[in-house]
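coords please:
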Amino acid sequence: MSEWKAICRIDDIPVLGARRVARPAGVDVAVFRNAEDQVFALLDRCPHKGGPLSQGIVFGTSVACPLHNWTLGLDDGCAKSPDEGCTPKFAVKVEGGIVHLDAGELATHAIDLERPVAGPKPFATMAILSTEES
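Predicted coordinates:
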């Protein structure tokens, strides 16, 4: 039997948008709401390059990653063809206008994945072009 954790009111999630749920370990969870008030939850990390799915565009039952426009299904977390890969999904229920996530999944699901790091690579690891190569 699942223990459910209240996250927010459904109205706290913008229509065709998302809300991030921070966790003590691992990557945040993105909770999405589509135009039909369906609610979905995925790890806030695209399987391609780690883009923040919570910043993507929601349409139908899909979200487009903001980095490279990969389309992922909100119901299964999998990329649409021709792209490949999946991001973990989380169980969601809405009762009385309150969105709940499975507490056990929040505590254990995909906590071994690292948060993506934004910004340029550190200088020491960047390749330096010589004047002969440029």
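
hey, let's count contacts and neighbours off CA atoms from now on
OK.

Is there a neighbour count for Ile98? I'd like the number.
15 (other Cα atoms under 10 Å).

same thing with the one 5 residues further on?
Ala103 sits with 16 neighbouring residues when counted by other Cα under 10 Å.

quick one: it from Cys65, how far?
26 Å (Cα to Cα, to the nearest Å).

for Leu101, same thing?
Distance of Leu101 to Cys65, computed by Cα to Cα: 22 Å.

residue contacts, the residue nearest the centre of the chain?
For the chain, the residue nearest the mean C-alpha position is Asp44 (2.1 Å; Cα atoms, centre = their mean). By Cα atoms under 8 Å, 6 or more residues apart in numbering, Asp44 lies in contact with Arg20, Val27, Asp28, Val29, Ala30, Gly51, Pro52, Leu53, Ser54.

compare with the first, here's sequence two:
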Amino acid sequence: MENWLKVCSLEEIPRLGTRQLKHGEKNIALFRTDDDQVFALLDRCPHKSGPLSQGIVCGRHVTCPLHNWNIALEDGKAMAPDVGETSPYPVKIESGSVFIRL
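Purely as a prediction, here's the structure:
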């Protein structure tokens, strides 16, 4: 059974910005692109565990604020030449509300 959690409205995430969600022991970062796509990743860079929610969104990736690693928003994988990944979460938008599947 799918477990979708309503987390906020689309408007609560700034364009090219982020919002952090705490779920149990995990911090999840929500990212909104300039074309209103929303992605969710575990808020931890695979390099040194930097907070991706404090990074800069550009296109379909986020730049970690600690060491400038670029992480793809769609799958959480570091972009070459870096190697590593963080966990992505499925996201859907319905009637202006953002849901993630945990």
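
Just the TM-score for the two chains, thanks.
For this chain pair, the superposition-based TM-score is 0.97 by TM-score structural alignment, normalised by the length of structure 2; 102 aligned residues with a Cα RMSD of 0.7 Å.

Nearest to Cys8 of structure 1, out of the contacts of Asp44 of structure 1: which one, please.
When those are compared for distance to Cys8 of structure 1 (Cα to Cα), Arg20 wins out at 10.6 Å.

circling back to that earlier point, aligned partner of the residue nearest to the centre of structure 1 in structure 2?
With TM-score structural alignment as the criterion, the equivalent of Asp44 of structure 1 in structure 2 is Asp43.

is it true that Leu106 of structure 1 lies in a helix?
Yes. Assessed by DSSP: H, G, I helix; E, B strand; the rest coil, Leu106 of structure 1 belongs to a helix.

could you pull out the strands for structure 1?
4-9, 17-21, 29-33, 39-43, 57-59, 62-64, 71-73, 89-90, 92-95, 98-102 (DSSP state E).

Just put the contacts of Asp44 of structure 1 in CSV and tack on neighbour count and distance to Asp76 of structure 1.
Formatted as CSV, these follow (neighbours: other Cα atoms under 10 Å; distance: Cα to Cα, whole Å):
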residue, neighbour count, distance to Asp76 of structure 1
Arg20, 20, 18
Val27, 21, 18
Asp28, 21, 17
Val29, 25, 14
Ala30, 23, 13
Gly51, 22, 17
Pro52, 21, 17
Leu53, 29, 14
Ser54, 27, 16
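
Make JSON lines out of those and add distance to Thr71 of structure 1.
Output for the contacts of Asp44 of structure 1, formatted as JSON lines (distance: Cα to Cα, whole Å):
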{"residue": "Arg20", "distance to Thr71 of structure 1": "19"}
{"residue": "Val27", "distance to Thr71 of structure 1": "20"}
{"residue": "Asp28", "distance to Thr71 of structure 1": "19"}
{"residue": "Val29", "distance to Thr71 of structure 1": "17"}
{"residue": "Ala30", "distance to Thr71 of structure 1": "15"}
{"residue": "Gly51", "distance to Thr71 of structure 1": "12"}
{"residue": "Pro52", "distance to Thr71 of structure 1": "13"}
{"residue": "Leu53", "distance to Thr71 of structure 1": "10"}
{"residue": "Ser54", "distance to Thr71 of structure 1": "13"}
